[in-house]
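> following is a predicted model, sequence given first.
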Amino acid sequence: MSVYDTRRTMMVDNQVRPSDVTKFPIIDAMLKIRREAYVPDEKREAAYMGENLELAPGRVMLEPRTFAKMLDALDIGPADMVLDLGCGLGYSAAVLAEMADTVVALEQDEHLASEAEAILAREEVMNAVVLTGPLAEGAAKHGPYDAIIVEGGVGVLPEAIEGQLKEGGRIACLMMEGTLGTVKIGSKQGGRIAWRFAFNASAPVLPGFEATREFAL
């Protein structure tokens, strides 16, 4: 058993389970997927820390607690097609791929996207595909999706993303107001998304998801 295997078990036991995340598919996936493989080499020692891990300027891998609680609230099933927005180096896509039928992972940072594709191939994750493009536009040609997860802060959710969620589908967003954030879970009914509060968290707002300020004279 490697030191990373031990840290992975400790992450689940000390960060995930105490956050009331107990569903077997989530626990199993987070114990299986090698988080250290999906971070920059120089940050491997920090892979299992309980905080957001910077991947690029303004871009993070969400802390294990936040990510696990989002998965728990989304209740992803084995027949689901999931859109993973802002997949970074692919960790989230790999975990989701253990739980869902298919994962479409979108990344607009070309370096992160190419690295994610290479890592997922190396780790033999076969049911996740990485696409490169603007996060705010989503990946309509593969949708609509049973579930969408946004891997970073959201000021305003772009309409294009709302339109890619199936009727009855679920979406998890970390809504940021200044430095304060709340994860909200949306459910699409009658063509509209109804939101509920899930828990507090924080992350940098993703490009294209910034809230526009209205200036008045």
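Perfect, I can see it now.

> from here on, just use CA atoms for contacts and neighbour counts.
OK.

> enumerate every residue touching residue 30.
The neighbourhood of residue 30, defined by CA atoms under 8 Å, 6 or more residues apart in numbering, consists of 8, 12, 95.

> count of neighbours near the last one?
Residues within reach of residue 95, counting by other CA atoms under 10 Å, total 27.

> off-centre distance for the longest helix belonging to the chain?
Ordering each helix of the chain by length in residues (DSSP state H) puts helix 110-122 first. Going by CA atoms, centre = their mean, to the nearest Å, the spacing between the C-alpha centre of helix 110-122 and its chain's C-alpha centre is 16 Å.

> stretch 115-129 too?
Going by CA atoms, centre = their mean, where stretch 115-129 is centred and where its chain is centred differ by 16 Å.

> ok, residues contacting it?
Among residues not part of stretch 115-129, those counted as contacts by CA under 8 Å, 6+ apart are 37-38, 87-90, 93-94, 97, 101-105, 130.

> one more time with 6 Å, if that's ok
Identification of contacts with stretch 115-129 by CA atoms under 6 Å, 6 or more residues apart in numbering yields 89, 90, 102, 103, 104, 105, 130.

> now stretch 171-183
Looking at what lies outside stretch 171-183 - CA under 6 Å, 6+ apart - the contacts are 147-150, 153-155, 184-186, 198-202.

> what's the first-to-last distance across it?
Using CA to CA, to the nearest Å, the end-to-end distance of stretch 171-183 comes out at 10 Å.

> cool, and stretch 112-131?
11 Å.

> show me which positions of it end up buried.
Along stretch 112-131, these residues count as buried under the neighbour rule (16 or more other CA atoms under 10 Å): 112-117, 119-120, 125, 127-131.

> against residue 45, how distant is residue 97?
Here residue 97 is placed at a distance of 24 Å from residue 45 (CA to CA).

> got another one to weigh against that:
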Amino acid sequence: MDFDALRRTMIESQIRTWDVLDPRVLATVAQVKREDFVPTALRHLAFVDFNMPLEYGEVMWTPKMEARVLQELDLQPQDRVLEVGTGSGYFTALLAKMAGMVHSVEDRADLARPVEGRLQVHGIHNARIAVGDASAGWAQHAPYDAICLTGSLPNLPEAFKEQLAVGGRLIAILGDAPAMTVRRIVQIRPGAFETNDLFETEIPPLRHRAAPPPFIF
């Protein structure tokens, strides 16, 4: 298959039509080989406009959503990024190409382990993969200039806003199926946040800590 031709078609017919016009984002999507990160049996579908299934009920976002979120994060070369939910590692690679350092957290070791190899093959050395539960925040390297939650949550834990640097951008998918919203939050000054709802989608939830039972007197 001519993956380069398919990639160009994907960019023109899916990504640009979703108002993704930042030349840095388009160049990054053109550079990172998406077909190297999808499940082998689905490699021929690497550029199709659908949420590609991964193990354990996880998915890769559609190509247009990956590019749109990358644009909304407005990454700079010095930025420190937190990604919650590593998945296949493709979006990790996109983040790493545009930012200074990416800390990606996956709660399943067998998903996280092969990602490191994929990133090395692509010459990406500024991403660190950790295994753990970051669904309520990940303080180890905070504050972050950008935070992206790749799975959905019913509500956003306050810890993520607390771990965001001033000027930092956060993207989260919030709500319950089928009504989920992709939300962008920017800390414009200490303790003051600007919030915008970007578009609706439906993404499998992050595995997260159950809320404690209510205390009954």
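Structure received. Here the structure is a predicted model, which means the values were calculated and not measured.

> picking that back up, widest-spaced pair of the buried residues of stretch 112-131 of structure 1?
Farthest apart among those by CA to CA are 112 and 127. That separation is 18.8 Å.

> show me where structure 2 has its helices.
Listed in chain order, the helices of structure 2 (DSSP H) span residues 3-10, 23-31, 63-73, 90-98, 109-121, 158-162.

> the last one vs structure 1, average distance?
Taken over the aligned residues, the distance from helix 158-162 of structure 2 to structure 1 averages 2.7 Å (mean CA distance after the TM-score superposition for structure 1).

> and if you look at the first one?
Average distance, helix 3-10 of structure 2 versus aligned residues of structure 1 after superposition (mean CA distance after the TM-score superposition for structure 1): 1.3 Å.

> so the longest strand seen in structure 1 versus helix 64-74, what angle?
If each strand of structure 1 is counted by residues according to DSSP state E, the longest one is strand 165-177. Computed with axes from the mean of the first three to the mean of the last three CA atoms, to 10 degrees, the direction of strand 165-177 of structure 1 lies at 150 degrees from that of helix 64-74.

> quick revisit: looking at residue 97 and residue 45 of structure 1, which is more packed in?
More crowded of residue 97 of structure 1 and residue 45, by other CA under 10 Å: residue 97, with 23 against 12.

> next up, the contacts around that one.
With the criterion set at CA under 6 Å, 6+ apart, residue 97 of structure 1 makes contact with residue 103.

> how many residues are close by the residue nearest to residue 200 of structure 1 when sequence neighbours are not counted?
Nearest-residue entry for residue 200 of structure 1: residue 182, 4.3 Å, with adjacent residues in sequence omitted and distances by CA to CA, 6 or more residues apart in numbering. Other residues near residue 182 of structure 1 come to 19 when the count uses other CA under 10 Å.

> next one: residue 182 of structure 1 from residue 51 of structure 1, what distance?
Applying CA to CA, one obtains 16 Å for the distance of residue 182 of structure 1 from residue 51 of structure 1.

> for the residue positioned nearest the centre of structure 2, which non-adjacent residue is spatially closest?
Residue closest to the average C-alpha location in structure 2 (CA atoms, centre = their mean): residue 150, at 4.4 Å. The spatially closest residue to residue 150 of structure 2, leaving aside those adjacent along the chain, is residue 85, at 5.5 Å (CA to CA, 6+ apart).

> what do we get in structure 1 for the one you found?
Alignment note: residue 85 of structure 2 maps to residue 86 in structure 1; criterion TM-score structural alignment.

> go ahead and confirm that match touches residue 108.
No: at 7.3 Å, residue 86 of structure 1 and residue 108 do not qualify as touching, with contact defined as CA atoms under 6 Å.

> of those two, which one has the most company?
Higher neighbour count among residue 86 of structure 1 and residue 108: residue 86, with 31 against 18, using other CA under 10 Å.

> residues in contact with the more buried one?
With contact taken as CA under 6 Å, 6+ apart, residue 86 of structure 1 is in contact with 106, 107, 151.

> what is the neighbour count of the nearest residue in space to residue 210 of structure 1 that is not next to it in sequence?
The shortest distance from residue 210 of structure 1 to any non-neighbouring residue, by CA to CA, 6+ apart, is to residue 155 (4.6 Å). A total of 21 residues lie near residue 155 of structure 1 under the criterion other CA under 10 Å.
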